[in-house]
Every structure is written in C-alpha cells, then in structure tokens.
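Peer 1: Need the 3D shape of this:
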Amino acid sequence: MSKTLILKSSILGDYSASGMLTDYFAARLDEPGIKIRDLADAPLPMLDGDGAMALRGGEHLNEQQQALLALSDELVNELKEAERIVIAAPMYNFHVPVQLKAWIDLVCRAGVTFRYTDKGAQGLLENKTAIVITTRGGLHKDTAHDMITPYMRTILGFLGITEVEFVYAEAMGMAEELREQQLDDAKKQLTRLARG
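Peer 2: This next block holds a predicted model:
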C-alpha cells in the first residue's frame, strides 16, 4: 500500500515551480512506493454527459463508458490506499488547471467517496491528510483573488479529508529576489512536513 499519493498538474513540464516543489518533497520522504501521477503528462478525459452516467454504474454502459468507469475506479483506489495526498495546484487564471479539475470530477463519486445523508454530504475518505502545493505568478494569498485555497479545502473536506496544509510559492512571475525567497520558504515548509 502506498502511503503517499502525489498529483502533479502543471502544463509547464521542467519549467514548473509546482512540479519542482513536489519533486523536492518526494525526495525528502523516507518512504518506499510513493505513487506519483502527472495529470498533465497523462491527461484524464474531461467529464461529459455520457461520462457522468458512466460514473453511476449500471448494466447498460457502452464500451467507452465502461473504460471511463474503470479509470475512475483506478483513481479512487489510489486515493483510498493513500494515507497522505500531495496535490500540486498551480494557479492558472485564478483557478486550478483543467487537468486537476478532470481528476476531481472523476474521484468525486456519490456512494463511493462521499454520500448524501439527511444532514447533507458526508465524505467517506477518512484518516487521511493532504498537502496542497500552490504556486502563483503574483501575490494572491489571503485576498479575494485566491480561489484555489477555499476550493481545494472544500473539495477535500467534501471527500472527508479535513486535515489539509497549504504550501504557497507566490510571485513566480515577479522580481527574481522575491521569487527565490518564496521558493525557499516553501522548501523549508516542505522539509518540515516531510520529516513529519
């Protein structure tokens, strides 16, 4: 069983600050069998009407729907098996990349990762922690422009993951000195988190 699941979502490849920080964190884990899924390198399909019907299961799914359901099951199993989930969530136009949103749409499944009760939704993924590494070109933390922090906290809480730590590296498109300071601060936080 993999203790840590790492999700990358940047489209920038070797130039990605969030990718570099997730690699930095992974390199400091004293843990075999870390599962890393690069959502930009191997993009997931975007959910459409047929896909939404597929995620409900049933006996009358066509071949494409069966394949999507099997993929969703695989992603959900990775999530269930992990004790810690590390999500790289760079800010693109004030929100998460579509690659990460595709993953979210495929793992949020009623009766599988959450359920509805008479008191509202209840997450079914318990005893897990999450780290969200979010990089931004400008300075957005603690402002109305930061839609990633409340969104990711809401999504993870919806699934039952309420112990979430955010690691910020901002000013990636600003002055070099500020960028380097932000990256250095993020690395220090990640080193502390890796040591547990």
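Peer 1: switch to C-alpha atoms for all contacts and neighbour counts from now on
Peer 2: Noted.
Peer 1: Gln189 looks like it's in a helix, true?
Peer 2: Yes. Assessed with DSSP: H, G, I helix; E, B strand; the rest coil, Gln189 lies in a helix.
Peer 1: give the contact list for His140.
Peer 2: By CA atoms under 8 Å, 6 or more residues apart in numbering, the residues touching His140 are 146, 170.
Peer 1: Check Ser9 too.
Peer 2: 19, 38-40, 88-90, 97, 99-100.
Peer 1: repeat that for 7 Å
Peer 2: For Ser9, the contact set (CA atoms under 7 Å, 6 or more residues apart in numbering) comprises 38-40, 88-89, 97, 99-100.
Peer 1: Next: Ile6.
Peer 2: 35-37, 85-87.
Peer 1: Checking my notes, it in a strand, right?
Peer 2: Yes. Per three-state DSSP, Ile6 lies within a strand segment.
Peer 1: Sketch out the helices for the chain, chain order is fine.
Peer 2: 17-27, 49-54, 63-81, 98-107, 148-158, 176-195 (DSSP state H).
Peer 1: Report all helices and strands that the fourth one contacts.
Peer 2: Packing contacts for helix 98-107, counted by 3 or more CA pairs under 7 Å, 6 or more residues apart in numbering; DSSP states H and E, involve helix 63-81.
Peer 1: Please give the structure of this sequence too, so both can be compared:
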Amino acid sequence: MSNILHITASIRGDESISNALGNRLVEGLAAKTGASVTRRDLSANDLPYVSAERFAANLAPAADRTPEQAELAAIADTLIAELQAADTIIIAGPIYNFGVPATVKAWADLVARAGTTFKYTETGPVGLLEGKKAYLAIASGGTPVGSDIDFMSRWLIFFLGFLGISDVEVVAADGIMGADGRDKIVRAHEKVAELVG
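Peer 2: Next up is the predicted model:
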C-alpha cells in the first residue's frame, strides 16, 4: 500500500494558505490512490537543531551507539523512516524572509544522513531515496516563486534531488499581498484540482 508523507511548516494553522493547498493535495491524492497518510507538523517547533553530539550520534551505526547517542539519534531515525516509507512527499509551507522556515531546515539537517538517505561516491554524492514523487505547496506574501529572490523552492528542489527525489511538482500561491492576491490563491487551488484529477 502506498503512503503519503505530509509535512507542514506554517505557524498559521487553519488560516494558513500553504496548509490549505497541502491539505487539498493530500485529500485528493489519498482519495485517488487509497494511500495512507503520515503527518509531520513542523510548526510545533519540537525538532532539535543539530549539535556536534547529535551529528556524531546520527552518523554512528545503530549497533555501535551508546545509550546517550541512541537517544540523540531517535528523532532523526523516526524522520528518516517516515521519508523511506513514503511514496509521495507533500511539503506545505510559507516563504519566510525569502527562504524556508527554520523548522524545515532543522528537518532537512536531521534527514540528510550519509549512508542512509544519500551516499558519497567517487563522482560525488548520490541520493538513496529514488522513485518517490514530491509536491511543494508554497504560499508567499511578496516573493515570486521561482524568482531570483525565492530561496525556498529552489533550495527544496535541490535538497530533495540530493536525496534522490527528483520528481518534484510546485504549486504556489505567491505574491498574495497584492490586489490580485485572492485570484492567485484560487488559481493555486485550481492547479491542485488538476494535479489530483
């Protein structure tokens, strides 16, 4: 059975435009495919930032970890398992100050594990999570998605590709603080409807 990993990052809860787009994607794809859904809300701000000790614990083979290292690595193990189990990943979030919310960066730092989600080769790093589809549901008040000042979508596409996830679709309600903001939100929802059939 297929599985959708739904990651949200907006602090605005039910008022969030990115959450609304992501929810519609999840609901539509789950109804279409019968997939189960795993939810990870990053807005809870409960992910730790990587410290030297946590970094060492994450790289240590599970069988070789001390009890303290096992405790430090537990959250990364959980996040990585969620990614590995998913066929489809939906990341819904706003652009904050031209980039990803800090919680998304914290998540990325925890799931990027050499030997597990990517590996080093003589020709450079190779992602180990191939064969997955990702969707980015992005909302932005003033930053045009795909522009030179959008450091969120480009970074996420690059990061997912680094992990081996190269099939990435972007749905954006961007520039919504303008006079035509409501129309842009409607168009983003129309694109979601097209994507889920």
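Peer 1: Let me see the TM-score of these two.
Peer 2: TM-score for the superposed chains, counting by TM-score structural alignment, normalised by the length of the first structure: 0.91, backed by 192 aligned residues with a CA RMSD of 1.6 Å.
Peer 1: want to throw the contacts of Ile6 of the first structure into CSV with distance to Met147 of the first structure and neighbour count?
Peer 2: Below are the contacts of Ile6 of the first structure laid out as CSV (distance: CA to CA, whole Å; neighbours: other CA atoms under 10 Å):
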residue, distance to Met147 of the first structure, neighbour count
Lys35, 27, 16
Ile36, 25, 15
Arg37, 24, 17
Ile85, 20, 23
Val86, 18, 23
Ile87, 16, 22
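Peer 1: Just to be sure, which of the residues you listed are found in strands?
Peer 2: When DSSP state E defines the strands, the subset of these inside them is 35-37, 85-87.
Peer 1: Name the nearest of those relative to Thr113 of the first structure.
Peer 2: Ile85 (14.5 Å; CA to CA).
Peer 1: re the thing from before, tell me, of the contacts of Ile6 of the first structure, which are also contacts in the second structure.
Peer 2: Among the contacts of Ile6 of the first structure, the ones whose aligned partners also touch in the second structure (both residues aligned by TM-score structural alignment, their matches' CA atoms under 7 Å) are 35-37, 85-87.
Peer 1: any idea what Ile133 of the first structure aligns with in the second structure?
Peer 2: Taking TM-score structural alignment, the alignment pairs Ile133 of the first structure with Ala137 from the second structure.
Peer 1: What's the local residue count around its match?
Peer 2: 29 (other CA atoms under 10 Å).
Peer 1: follow-up on the earlier one: quick one, which of the helices of the first structure is nearest to Ala121 of the first structure?
Peer 2: Closest among the helices of the first structure, using CA to CA: helix 148-158, at 7.0 Å.
Peer 1: Relative to the second structure, what is the average displacement of the closest one?
Peer 2: For helix 148-158 of the first structure, the mean deviation from the second structure after alignment is 0.9 Å (mean CA distance after the TM-score superposition for the first structure).
Peer 1: quick one: contacts for the most centrally placed residue in the second structure?
Peer 2: Among the residues of the second structure, the one closest to the centroid is Ile91, at 3.8 Å (CA atoms, centre = their mean). Taking CA under 7 Å, 6+ apart, we find Ile91 of the second structure in contact with 6-8, 135-137.
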